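S.K.: Need coordinates for the following:
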Amino acid sequence: MPAAALLPAETPPFAELVYPLATPPDSGTTVEVAPGVHWLRMPLPFRLDHINLWLLEDGPGWTIVDTGLGTEKTKQIWRGLFADRLGGKPVTRLICTHFHPDHMGLAGWIAAEWKVQLWATRMEWLWGRMLSLDDSDHAIEVGIAFYARAGMDATGLDALRQRGNAYRKGTVPPPSHMRAIGAGEIIQISGRGWHVHIGSGHSPEHACLYAPDIDVLIAGDQVLPRISPNVSVWGSEPEDDPLARFLATIERLRAIPASALVLPSHGLPFRGLHLRLDQLARHHGIHFDQVMAACTDWRSAQDVARVLFTRELDAHQMIFAIGESLAHLHNLERRGQLDRRLGEDGVIRFRALGAST
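M.R.: Sure thing, here's the model as predicted:
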């Protein structure tokens, strides 16, 4: 589950943000972006083709923030970094912002290679452990039933069945033990305090790290400069309202100074945090309006997905489009603006309250 598997329309006006570092590091190299904070990139085999990772100088060694996807190619790049780019200093700590495979995919491997502890929020670690170890068919069938109720067509359901447990394919199982971090905690790294801010909506308990003395925010996927983080309902919690949590997170993150240098997991580092939070809130407000306009008659989540995402989507992309559509539908329903019904065909449909029959 990458940050924005759909690459939805950019949320304008992204050009108003300030990008002080216009050139990303080449594969296998690093760039120092702030005192003691180094930027590296790993490739992803998706349309969203990279992830930004961070190395923090940590006394005699390095703290790694996020790992990249659990593939042999990513391991090879890490091996080169370990051999050539870390100045002979060891990895002393591993922090993962959240459980998605491009962030936690090699946590188990790096922890074993360097005999270090994984630091993460408890919920993210538990999700990573569960999904990476689940080899049953039951979860796949639950997912197929979930998307069928959302109106996914037979082609999409067949693709979902063939996809299987995609998480396991991109992840080395996370360590069986970890060090839990939580909201308000201050992690000391080389005498610098990194304040833990927790976000939700994109993932259950996403950790962002802010260092006041250098005014730097490691934002993970919670705040991205050009695309909106994927906020979806999943079959594991079919009645969830993740968008309410995401919008609440936007408001909480305003406690971080607007001047912060934001280090996102995708795209370029930028300044303009509060402006970007405004843009993300406005983006979802536009989607709410589009959903309400579409639901003058009964609409399934797949119907709404075709309104929110107007370009042609393949079966894999439709999975994420339906999830995002449900996030907006559920939020509007809980705010008393939509009603739902289960059709004789087993599909759940939504309609604006007060719309004519």
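
S.K.: Only C-alpha atoms from now on, for both contacts and neighbour counts.
M.R.: Will do.

S.K.: Identify the spatial nearest neighbour of residue 295, chain neighbours not counted.
M.R.: residue 351 (4.7 Å; C-alpha to C-alpha, 6 or more residues apart in numbering).

S.K.: and the helix or strand encompassing residue 251, what does it pack onto?
M.R.: Secondary structure assigned from DSSP states H and E places residue 251 in helix 242-252. Packing contacts for helix 242-252, counted by 3 or more C-alpha pairs under 8 Å, 6 or more residues apart in numbering; DSSP states H and E, involve strand 192-199, helix 273-294, helix 315-334.

S.K.: mind listing what's buried in it?
M.R.: For helix 242-252, a neighbour-count test (16 or more other C-alpha atoms under 10 Å) marks 242-247, 249-250 as buried.

S.K.: one more to line up against the first:
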Amino acid sequence: MEGIHQVQLPLPFPLRIVNVYLMRDGDGWTIIDAGLNYPPGQAAWREAFNRYGVDPASIRRIVLTHAHPDHYGMAGWLQSLSGAPVALSAGEATFARAQWHSDSRAHETTAIFFGSHGMPRDLMATVAEDIASLRLMTHPTPVALTHIPAGEPLMIGRRVFVPIATPGHSDDHLVFYCAEERLLLCGDAVLIKITPNVGLWGWTHGNPLAQFLASLDRLAELDVALALPGHGPPITRFHERLEELRVHHAERLAAMEHAVGAGATAYEVCTAVFPLQELTSHQMRFAMAETLAHLEYLAAQGRIEQIEHDDGQYAWRRCIC
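M.R.: Next up is the predicted model:
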């Protein structure tokens, strides 16, 4: 697309790459998503600036689809180079402050939350360490965040984008749709080679899988010829991919319901469905969160129910009501 450059930034975990975008914006530039702040990521940005002739002072703004660390982490670093404002949805800004600022204890509360669903103590400790290390790769955090309301047109160069709320992967994820060019900047709402992680965390609002599936329905109403995602290659068969994601989650729900059986913790369901021996601790926490999201969805449908034991531990069983 004219005036749009995809920049692939490295990540220090199995996902390996996050896609961010440099977009011509008049005589300057807008950045879509930021990457994770560690030396290889900074080097990749500097190389991209040299390749495309970008003076950091000409960066007008940094727009984020959501505040997960691989999309948010270098926003403050880019802001320190450019002086540009950082913009995202109000909900994601609140999430970023709670998770990534220096006084956050989110790594501890997340580990405790997983522990109440059966995660062993040694893995809880590793998960907390992993999240605490990630938080350091979001510093410096931006000095100020501006909010992007869903539905309010956003002009980038000659293109008019409409921000669309697509909760599920994160609570207040935004995508940006240019109807004239049938172009979608879709962040992690839709990916082609992997499925977006839909997880239930200690801070998650409501039923994330139900929200994700509703977001797919909302996106199905758009006429999209090209979607530019946060990971993996560009998507040209957009509506087919939406259907594939629906099928994937239907199959995953069936597998989770079967694994619950007469009773199981979320961790037991997780280890029955995911190949635990093949997962890093980083991947394991996402598998656990995804398991909980599917169990929450099944419970909302009346297919299973949650049990709280006297010791504060939770389990799930086939619904007998």
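
S.K.: For the two chains, what TM-score is obtained?
M.R.: Once superposed, chain against chain, the TM-score is 0.93 (TM-score structural alignment, normalised by the length of the second structure); 319 aligned residues with a C-alpha RMSD of 2.0 Å.

S.K.: of all the helices and strands packed on helix 242-252 of the first structure, which lies closest to residue 218 of the first structure?
M.R.: Residue 218 of the first structure lies closest to strand 192-199 among these, at 9.4 Å (C-alpha to C-alpha).

S.K.: corresponding residues in the second structure for the closest one?
M.R.: Counting by TM-score structural alignment, strand 192-199 of the first structure lines up with residues 159-166 of the second structure.

S.K.: neighbouring contacts of the matching stretch?
M.R.: For stretch 159-166 of the second structure, the surrounding residues in contact (C-alpha atoms under 8 Å, 6 or more residues apart in numbering) are 148-155, 172-179, 189, 211-212, 215-216, 218.

S.K.: if I look at residue 321 of the second structure, how far off is residue 302 of the second structure?
M.R.: Computed as C-alpha to C-alpha, to the nearest Å, the residue 321 of the second structure to residue 302 of the second structure distance reads 9 Å.

S.K.: Name the residue in the two with the higher neighbour count.
M.R.: residue 302 (13 against 7; other C-alpha atoms under 10 Å).

S.K.: For the more buried one, what is the corresponding residue in the first structure?
M.R.: By TM-score structural alignment, residue 302 of the second structure lines up with residue 336.

S.K.: contacting residues around its match?
M.R.: residue 353.

S.K.: and it, that's in a strand?
M.R.: No. Using DSSP: H, G, I helix; E, B strand; the rest coil, the secondary structure at residue 336 of the first structure is coil, not a strand.

S.K.: Starting from the helix holding residue 251 of the first structure, tell me the next helix or strand along the chain.
M.R.: With DSSP H and E, the next secondary element past helix 242-252 of the first structure is strand 261-264.

S.K.: Can you give the distance of that next one from its chain's centre?
M.R.: Centroid separation between strand 261-264 of the first structure and its chain, computed with C-alpha atoms, centre = their mean, to the nearest Å, is 15 Å.

S.K.: elements contacting that strand?
M.R.: So strand 261-264 of the first structure, by 3+ C-alpha pairs under 8 Å, 6+ apart, packs with strand 216-220, strand 270-271.

S.K.: corresponding residues in the second structure for the first one?
M.R.: Spelled out, that is strand 216-220 of the first structure. Under TM-score structural alignment, the match for strand 216-220 of the first structure is residues 183-187.

S.K.: List the contacts of that stretch.
M.R.: Here stretch 183-187 of the second structure makes contact (C-alpha under 8 Å, 6+ apart) with 65-66, 174-178, 224-231.

S.K.: And the residues you listed, which two are furthest apart?
M.R.: By the measure C-alpha to C-alpha, 66 and 225 form the most distant pair in the contacts of stretch 183-187 of the second structure, at 22.8 Å.

S.K.: what about these two, which has more around it?
M.R.: The neighbour count for residue 66 of the second structure versus residue 225, taken as other C-alpha under 10 Å, is higher for residue 66 (29 against 15).

S.K.: three-state assignment of the counterpart of that one in the first structure?
M.R.: Matched to the first structure by TM-score structural alignment, residue 66 of the second structure sits across from residue 98. For residue 98 of the first structure, the secondary-structure state derived from three-state DSSP is coil.

S.K.: Same list (the helices and strands packed on helix 242-252 of the first structure) but as CSV, adding distance to residue 136 of the first structure and mean neighbour count.
M.R.: Formatted as CSV, these follow (distance: least, C-alpha to C-alpha, whole Å; neighbours: other C-alpha atoms under 10 Å):
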stretch, distance to residue 136 of the first structure, mean neighbour count
strand 192-199, 30, 21
helix 273-294, 36, 18
helix 315-334, 20, 22
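
S.K.: Just send those back as a markdown table, with distance to residue 90 of the first structure too.
M.R.: Shown next, in a markdown table, are these (distance: least, C-alpha to C-alpha, whole Å):
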| stretch | distance to residue 90 of the first structure |
| --- | --- |
| strand 192-199 | 19 |
| helix 273-294 | 33 |
| helix 315-334 | 38 |
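
S.K.: show me where the stretch 1-150 of the second structure has helices.
M.R.: Along the stretch 1-150 of the second structure, the stretches classed as helices by DSSP state H, counting those that start in this stretch are 39-52, 69-72, 75-82, 90-100, 106-115, 121-136.

S.K.: if we compare these, which one ends up closest to residue 201 of the second structure?
M.R.: helix 106-115 (6.9 Å).

S.K.: mean shift between that closest one and the first structure?
M.R.: Helix 106-115 of the second structure, aligned to the first structure and superposed, deviates on average by 2.5 Å (mean C-alpha distance after the TM-score superposition for the first structure).
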